[in-house]
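Student: predicted model, plus sequence, below.
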Amino acid sequence: MLSNVNFSPGIYVLFTVIVIIVTVAVTLYLGYRVIQERRHYREEAFTLIDGLLTKSEIYTSITSYLSKAPKDTLFALYLIDLDKFSDVVNAFGQKQSEKILEKITQRIIPLLPKRTQIARVEKDQFLIFFRGEHTRSEYLNMAKDIQKAIYSPLPIFHNTTIQVSSSIGISFYPAHGETWKQLQKSLDIALYIAKREGGNKIILYSDEMSATEGENLQYYHQIKEAIENKEFVLYYQPIINVKDKTIFGAEALLRWNHPEHGTLAPQHFINILEQSGDINWVGIWGLEELIKTHLTLTKRFPEYDIKLSFNLSPKQLTNERLAVDFEKVLKRYKMSAKNFVLEIIEFAVFERYSVIHNNIKQLKELGFQIAIDGLGLDYNTLTKLEYLPIDIIKLDRSFLQSDNESLMRDKFAQMLVDFADATNRLVVAEGVENQEMLKLVSDHKIGIVQGYYFSKPIPELDFLTYITKEEWLEKMNIEEVPNQKEEISGNQTSEGEDNSENKLKM
């Protein structure tokens, strides 16, 4: 028997090593399988709607069909994206949104010819694979029917209904690609252009598109990943009270920590955010980040009443749920809106769109302070400010660069400061880049400034260090600035970069 067999110590050591190696190998393999299963589940979990294939299933089906298809085969692919569906998720929640998606698919499926396959390939995107051959006009008509069906009012609960528009990109085999990879790229470009043009469009791919939309399309897809990977961050540009020689606040500026291209300013991606509808996500996320930063500032620097500001673009201001979404964020964090300033980038939008005017009114009622950003030497605009619900007037950097119009500049500055004092508004000079500019705004009794002279936009940790060391005092070697009314706090000015591109738009 084995019990009577004597093994040498070396055999025992070898046997033990083998057992350990096998155990480790089995554990690693099982762990790998678990990770792969979880990853696969996350990828496919949102596709589990009756009648739909998963992403991997339809990709495999298309690839297999291409490998066996005769040379004279013709077929089409649709890529459908639901416009601004993130707004639906924010309004009704994830669970209700899934029910809405299921109702939408139930409308699409009956419209599809036999042998057609459909899959949900992203949270709000569907891919349709037409195996049968149809004419181009038939494909376009089917796309219109699908779009119309999606847009029909959807009952949610009680008497509540919603309407969801869609964008559709179309590509044909073999005209727009002979491999699945080529066809997929054609679809992506066509859909991107449909979204860029405002959504609710049907775009058929053409070869001319590929040459002009390559970089934008690349960012379009990477932005989706950037949101998931938390690659967007806020930089802060300090705002200084020159009279009191204190920190007045900071303006939040959006940056993208791109894994390949480094830190990107908004001019590289802000238009794509607006076209895709993700700009509304930026607004909610940005406000949450500002609230977290404000809580840190309050704890670290209780002696300062630091206000944080950020921009709202006209695109965001046309979102009728803007005030409701912001109110939800404030309630979630039990935060007062008075700690934040909303900058309106384009003054002219006040007059053109009632929805924007209503949004600003509602935001003001919530307690946010409102700033008009980039006011130039415009007397007509000044006369209209009295009737607008604003607290802060930001003087455009062009004011500091109008050397040939110094007489008009001086007269306008005096009128502006007098107007602000009389109406309890605050004037901020933005774009102060050197001591000469600082002296100029100080001579005009403007005591709140922002610009590269004091600091460029910096990450949050650097901003905390900036306050701790009171670094602005190093630049405060001008004569004391005359007093300006300061009942309003939380104002901001622009950075030394392009004012329209490098601010946080929310």
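Tutor: Great, that's in hand.

Student: can we go C-alpha only for contacts and neighbour counts from here?
Tutor: Fine.

Student: which residues in the stretch 51-200 of the chain form strands?
Tutor: Taking DSSP state E, counting those that start in this stretch, the strands of the stretch 51-200 of the chain run over residues 75-82, 117-122, 125-130, 154-157, 160-162, 166-173.

Student: okay, those in JSON lines with mean neighbour count next?
Tutor: Shown next, in JSON lines, are the strands of the stretch 51-200 of the chain (neighbours: other C-alpha atoms under 10 Å):
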{"stretch": "strand 75-82", "mean neighbour count": "24"}
{"stretch": "strand 117-122", "mean neighbour count": "22"}
{"stretch": "strand 125-130", "mean neighbour count": "21"}
{"stretch": "strand 154-157", "mean neighbour count": "13"}
{"stretch": "strand 160-162", "mean neighbour count": "11"}
{"stretch": "strand 166-173", "mean neighbour count": "25"}
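
Student: same list (those) but as TSV, adding distance to residue 234.
Tutor: Formatted as TSV, the strands of the stretch 51-200 of the chain follow (distance: least, C-alpha to C-alpha, whole Å):
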stretch	distance to residue 234
strand 75-82	28
strand 117-122	27
strand 125-130	29
strand 154-157	36
strand 160-162	34
strand 166-173	31
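
Student: and here is the other one:
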Amino acid sequence: MELSPSLDVLVTRVATHLIGADAPTAPSAYRAGLRDLRDWFGVDTVFLRHHDSHHRITTLVAEWPRREHVPDPDPLGVVEFAGADPVFAATEHLQEPLVFRPGSPARAYAERVESASGMSAVSMVAVPLRSGPATTGVLGLVAAGDRQWTEDELGALKATASLFSQVQARVSAEERLRWAARHDALTGLLNRRGMADELSARLAEGRPRFAVLYFDLDRLEALNDVLGHTAGDEFLRTVAERLRRFTDDDSLLCRWGGDEFVLLLPRATTEDEAYVEACGLLMSVTARVELAGDVVSRTASIGVAVARPGIDTVDSVIAGADQAAIAAKSAGGNAVSLFTDEIRERTALRNDIELHLRAAIENDALLLHFQPEIDLTTGRITAVEALVRWLHPTRGMIPPADFVGIAESVNLATELGRWVLNEACRTYASWRQRLGESTITLRVNVSPAQLVSRDFIGVVETTLARHAMSPADLCIEITEVAVVHDVTLAARALAAVRALGVRVAIDDFGTGYSSLSHLKTLPVDAVKIDREFVAHLDTDAADRAIVGAVVTLATAYRLDLIAEGLETVEARTALLDLGCTRAQGYLYARPEPAEVVFDMLRVGTLMPS
């Protein structure tokens, strides 16, 4: 239908308000458009309603003019179509404008309008908002008394309703995108971004403390492997629903990662309260689930941190709860662990090391200490073991136990090992220049990752050549626990090392649970008895039996044998009685800087301290 010029001006004017509207500006744009319609047609009220087809309700989203006195609850606010009066019921699936005039069979509607606005004996035109075949809302104009509507006016209202429906669709699309950006598609829970935003708001200074629970489902990948990822997804949805049932209106729940959930509990403000809540949740989450005809269950590790608004950040709270969950998993899983000051310090240290270790390696911020190895029968120094240290600018001297494992976990073990090998050989070469010929062996620890790296043999060759060292002067040490993970691969790598003329020792011997067979299969020259069996050698019969067996086997295989962690004269006597004549430990010397050890080498012997 072609509109009259005057009505065309009206539609254009309303379009000017609506054309650029988005979610934040839509309410004011709606009111401006309704105001123009009221002024143009001279009616008393113009309103806009949006329908929710899923819940079968219609909601008043804008009206002009605004009512001065709105009842609570508002009879016109949210109306359910089920059981609604004939007028509202007719608008649910309205396709063409519908006119109601005084005296029409709409008494219930008239009473609703009168109770909400004080207007009686009204006429109304309702124009549907359409999106494809669906009715998504209604544009209504209400006048006191009777009013007739021409075909041109109804055509203009249909054109205007189309403009309102376009804004509604645009805003709805924006809201869906906004929801998707903050929610997990699989479970419908908040996602990481959504939870981070909510956490940030609740961590503002002055807000109350609250608990954060970090759920890590144990070994979900096994369920995926056996039953498939569809079953795994269904299991995650079930867990999410169980957690959702546990939460209240103030709680927040999110799927943080693949098999990880985060729950914010405002009602738990102390560690004890949070721990009790977490234990209850653990029982619910780990209850059995029927999937694909099987009844399955997964355990969970839960970490608990109490957030301190004004002090903690989103990252620190989540990291704390995550570290506590890792502690629970490390303890065997299916447990709850609190984030303690000890974990806080350990986490801070780990983060510091991860961030700065590479720079420390590249900038020579590391240093080596050396610990002598002694012939117990003569006191002669037979070898020195290179032990890396990190002189941290703020933490002081960091021992290798605090950062070598982290280096392996962040793929820096090979770079760290290359630095240690080069620095140890450089130091050894400088000693030899000053001491002349020596029979002292240099022992250097090698990580599993470094041993099996493609360039390891080339690095050893190049390093020995750079410092003019004989391969026989170097002994590579690899822990037995590392060897156990893949004996065949380790044996191949160690054989290549020995082919260079470099010797090989198994460190921490006795901790790999199948040690005796390894002596037969691995190409090694020496074994070092773990300090665990040496510390109480003079009082523990079991330790004496183990060390005695190792001595017998080492003798049979013609291997050098060195005891680690020798600290007492009584243990020294026991070692000699068992036939072990070489050792290292605090009884003779602690790890010391290169110059201190050089002075020891110049003398050549050490006596028990």
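Tutor: Yes, it's here. Because the structure is predicted, anything quoted here is derived from the model rather than measured.

Student: so which of the strands of the stretch 51-200 of the first structure comes closest to residue 186 of the first structure?
Tutor: Residue 186 of the first structure sits nearest to strand 166-173 of all the strands of the stretch 51-200 of the first structure, at 6.2 Å, using C-alpha to C-alpha.

Student: and the angle for the closest one with strand 75-82?
Tutor: Counting by axes from the mean of the first three to the mean of the last three C-alpha atoms, to 10 degrees, strand 166-173 of the first structure lies at 160 degrees to strand 75-82.

Student: what packs against the host helix or strand of residue 272 of the second structure?
Tutor: If you go by DSSP states H and E, residue 272 of the second structure is part of helix 271-285. Packed against helix 271-285 of the second structure by the contact rule (3 or more C-alpha pairs under 8 Å, 6 or more residues apart in numbering; DSSP states H and E) you find strand 210-217, helix 229-246, strand 300-307, strand 335-338.

Student: follow the chain on from the last one and name the next helix or strand.
Tutor: Tracing the chain past strand 335-338 of the second structure, the next element assigned as helix or strand by DSSP H and E is helix 341-362.

Student: which of the helices and strands packed on helix 271-285 of the second structure is buried the deepest?
Tutor: Using mean count of other C-alpha atoms under 10 Å, the stretch among those with the largest mean neighbour count is strand 300-307, at a mean of 29.

Student: what is the longest helix of the first structure by residue count?
Tutor: Scanning the first structure for the longest helix, with DSSP state H as the assignment, gives helix 9-44.

Student: quick one: it aligns where in the second structure?
Tutor: Aligned using TM-score structural alignment, helix 9-44 of the first structure spans no residues in the second structure.

Student: how far does that helix sit from its chain's centre?
Tutor: 42 Å (C-alpha atoms, centre = their mean, to the nearest Å).

Student: against the second structure, where does the lengthiest strand in the first structure fall?
Tutor: Identified as the longest strand of the first structure according to DSSP state E is strand 246-258. Aligned by TM-score structural alignment, strand 246-258 of the first structure corresponds to residues 380-392 of the second structure.

Student: ok, and what's touching that stretch?
Tutor: For stretch 380-392 of the second structure, the external contacting residues (C-alpha atoms under 8 Å, 6 or more residues apart in numbering) are 360, 365-375, 396-400, 420, 424, 439-445, 591, 601, 604-606.

Student: any chance of the helices and strands packed on helix 271-285 of the second structure in CSV, plus distance to residue 50 of the second structure?
Tutor: Below are those laid out as CSV (distance: least, C-alpha to C-alpha, whole Å):
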stretch, distance to residue 50 of the second structure
strand 210-217, 38
helix 229-246, 29
strand 300-307, 41
strand 335-338, 47
